[in-house]
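Asks: Sharing a sequence plus its predicted fold:
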Amino acid sequence: MKAIASSFVLLLSLFSQILLATGLFDDEIKIVGGKEAKSGAYPWEVSVGNLIKVPVKKRMRKLQHTKVKLASHFCGGVLLTHGWVLTAAHCITPFMDRTKVWASPPVGVGNAQHDLKKIYEEGRIPVKRIIVPKEYSEADPTTPGDLALLELQDPLLDAQPACFVQDEDGPFSPLTIIGWGNTERLFLDESTGKWSPPFKPARKLKEAAMKDVSLNEDTICSKRSDLICIDSAKPGDSSCKGDSGGSLVYKNNLVVGITSFGGAKKIGDHTYETCNGDAVYTRLSQYIDWIEENINDKVCIK
């Protein structure tokens, strides 16, 4: 898979913390720590993956190396209806012109028991159309509207659509993040744009408990109602590479946000430690009307 050149937004904040956002699909947020999710626990969670140079025939996909199968994943997603998926705009804008329709889609969506290897082998359903809010700006991934609607070429019938909270403002508790998490913290050399150590995705979907810190005065969420700020409930658990667009889960079965950008700590002249627990999610209650208008359908609200 050929990597798209990355772009990062580093915003200084308190306690030598920075907010980190990226448009590179190889370098999205994933989960460090946590534990493997039980099979079927989050039936709406999907993997958004690369279809470029992926074999069309299943028998050929099965022959690929496991590393290739795992690396095809670049973001998480939330099944809205059997024909529509929600993910983060910064995951998908490198592929689209807002509402472009492709003859040969480069992006697909899969579920397959939350196993990245099986998702690759079974084959992702191609995405035929993408819709992004007008207010979203690729130049600043922390801008409002970090959402993308993905219309599928064929319905994803073997997964259950998500349910959302429309009116509750929070703080939310309990909270869980889910994703196909990286296994350790990562370091970014800002001068070269390089990450270390090598990317190590988890094959199975993972989960970790979080706490809502949106009301804390030192967070961006204290000034923006369209975001939810979280921090780890247990030291060492964190969002990290590959989980952008994935679910923030309230009370085990309601999706209240999707991963937008995460925190990092400066540890050298040009080096930042990422995946430290704090992250920022797009608050979906602010966008229910926009979602339903654009998919021309209703989503589950509880």
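Replies: Cool, the structure landed.
Asks: From now on I want contacts and neighbour counts done on CA atoms only, so please keep to that.
Replies: Fine.
Asks: which residues of the stretch 201-302 of the chain fall in helices?
Replies: Remark: helices assigned in the stretch 201-302 of the chain by DSSP state H, counting those that start in this stretch are 288-295.
Asks: Residue 119 in helix, strand or coil?
Replies: Here residue 119 is recorded as helix under DSSP: H, G, I helix; E, B strand; the rest coil.
Asks: With adjacent residues omitted, what lies nearest to it?
Replies: residue 112 (5.0 Å; CA to CA, 6 or more residues apart in numbering).
Asks: Report the contact partners of that neighbour.
Replies: Contacts for residue 112 (CA atoms under 8 Å, 6 or more residues apart in numbering) come out as 118, 119, 122.
Asks: quick one: it and residue 133, what's the gap?
Replies: For residue 112, the distance to residue 133 equals 29 Å [CA to CA, to the nearest Å].
Asks: wait, what's in contact with residue 30?
Replies: Contacts of residue 30 (CA under 8 Å, 6+ apart): 179, 180, 181, 182, 201, 238, 239, 240, 241, 242, 243, 244.
Asks: of the residues you listed, closest to residue 128?
Replies: Nearest to residue 128 among these: residue 244, at 20.4 Å, using CA to CA.
Asks: What residues does the closest one make contact with?
Replies: Applying CA under 8 Å, 6+ apart to residue 244 gives the contacts 28, 29, 30, 75, 76, 87, 88, 91, 258, 259, 260, 261.
Asks: For residue 118, see how far away the nearest residue to it once chain neighbours are set aside is.
Replies: Once flanking residues are discounted, residue 244 sits nearest to residue 259: 4.7 Å by CA to CA, 6+ apart. In this view, residue 259 and residue 118 are 24 Å apart by CA to CA.
Asks: okay, pairing it with this:
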Amino acid sequence: MAFLWVVACLALASAVSVLSFWVTLVPCASPAGCGVPAISPSVAYSERIVNGQNAVPGSWPWQVSLQTTTGSHFCGGSLINQYWVVTAAHCNFNPRAHVVVLGEYSLASNAEAVQVKTVSRAITNPGWNPNTMDNDITLLRLSTPAQLGARVSTICLAPANLVLPSNAWAVTTGWGRTNPNSQALAAVLQQVTVPLISQSQCMQYWGSRITSAMICAGGAGATSCQGDSGGPLVYQTGNGWTLIGIVSWGTSNCNINTPAMYTRVSQFRNWIDAVVAQG
């Protein structure tokens, strides 16, 4: 999926207003535990990724769609336990006007057994800075628990002390724009494999705006785009997956050769645990 955002702020609201795209592992209630999909994804790692591909239906069961109450997708998110979803702060989730949809694959289909959940609280990290896009993370508390199963399950959270290996690859997913020249969202869930980029390399593209709360990934022929914001960047360990990043920001034209930015989940692990513990 040639998807991404901009250095301003780009969640795709129903009318595409602002441009900005854009958890130690918590035990989960699903039989296999967090980060282990019942339906295996098909991921190809190669030295050069050319855009993205359709995901295997149900293979990223923690992926959620944030939608208006009229059904318009505007951001992604990740289910971290039966009651909590993590997304990007810049998605500006409003519990009175928005819902969380679980188990979605095709945005165009009305035949899928999705779960539509209202949200009782949206808690944004107190360090969130919309001017710099730093600390771009919000937690959403579902009004009723998610029903876990083959197509809806949780993702493991990166531990607070996580050190990612250099030259590692990760996967990001979402329904964001697949063509920078069109506002149309992807019809079905897309996935793309991206290389993780060091902070020093990233600064060659973005300068001092890069902080320790951000992970840089991509620039190898594929990227995230508007509508992908808030969605997951996951890293495979053994037979499971860990959420290491949240789609945050990037170039306004979804440039596939420029790395994009993801909120570094490990840096917020203690905050996440504290908020979730309060119930």
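Replies: Arrived safely. Computed from a prediction, not measured in an experiment: that's the story for all the values here.
Asks: TM-score for these two?
Replies: TM-score of the superposed chains, computed with TM-score structural alignment, normalised by the length of structure 2, equals 0.73; 231 aligned residues with a CA RMSD of 2.8 Å.
Asks: circling back to that earlier point, mind checking how far the residue nearest to residue 119 of structure 1 is from residue 204 of structure 1?
Replies: Going from residue 112 of structure 1 to residue 204 of structure 1 by CA to CA gives 11 Å.
Asks: so where do the strands sit in the stretch 101-250 of structure 1?
Replies: For the stretch 101-250 of structure 1, strands defined by DSSP state E, counting those that start in this stretch occupy the ranges 107-110, 125-131, 148-152, 163-164, 175-179, 187-189, 194-196, 206-212, 227-232, 238-241, 247-250.
Asks: Nearest approach to residue 54 of structure 1 belongs to which of these?
Replies: The nearest among the strands of the stretch 101-250 of structure 1, by CA to CA, is strand 107-110 at 10.4 Å.
Asks: Can you list the neighbours in contact with that closest one?
Replies: 46-52, 119-120, 123-127, 152, 156.
Asks: So the spatially most central residue of structure 2 versus residue 203 of structure 2, what's the distance?
Replies: Centroid-nearest residue in structure 2, with CA atoms, centre = their mean: residue 231, separated by 1.5 Å. To residue 203 of structure 2, residue 231 of structure 2 is 23 Å away according to CA to CA.
Asks: same thing with residue 148 of structure 2?
Replies: Distance, residue 148 of structure 2 to residue 203 of structure 2, by CA to CA: 40 Å.
Asks: Comparing the two, which residue is more hemmed in?
Replies: residue 148 (19 against 15; other CA atoms under 10 Å).
Asks: So that one sits against residue 82, correct?
Replies: Yes: if you go by CA atoms under 8 Å, residue 148 of structure 2 and residue 82 touch, sitting 7.4 Å apart.
Asks: what number of residues lie near the counterpart of residue 293 of structure 1 in structure 2?
Replies: Correspondence of residue 293 of structure 1 to structure 2, assessed by TM-score structural alignment: residue 274. The tally of other residues near residue 274 of structure 2 (other CA under 10 Å) stands at 11.
Asks: quick revisit: most widely separated two among the contacts of strand 107-110 of structure 1?
Replies: Across the contacts of strand 107-110 of structure 1 (CA to CA), the longest gap, 20.3 Å, separates 52 and 156.
Asks: which one of these two has more residues nearby?
Replies: More crowded of residue 52 of structure 1 and residue 156, by other CA under 10 Å: residue 156, with 21 against 14.
Asks: mind listing what that one touches?
Replies: 82, 83, 110, 125.
Asks: Alignment lookup: it to structure 2.
Replies: Aligned by TM-score structural alignment, residue 156 of structure 1 pairs with residue 146 of structure 2.
Asks: and what of residue 274 of structure 1?
Replies: Here residue 274 of structure 1 is matched to residue 254 in structure 2, going by TM-score structural alignment.
Asks: Please apply the same query to residue 47 of structure 1.
Replies: Alignment note (TM-score structural alignment): residue 47 of structure 1 maps to residue 65 of structure 2.
Asks: And that match, how far from residue 265 of structure 2?
Replies: For residue 65 of structure 2, the distance to residue 265 of structure 2 equals 19 Å [CA to CA].
Asks: same thing with residue 164 of structure 2?
Replies: Residue 164 of structure 2 sits 12 Å away from residue 265 of structure 2, going by CA to CA.
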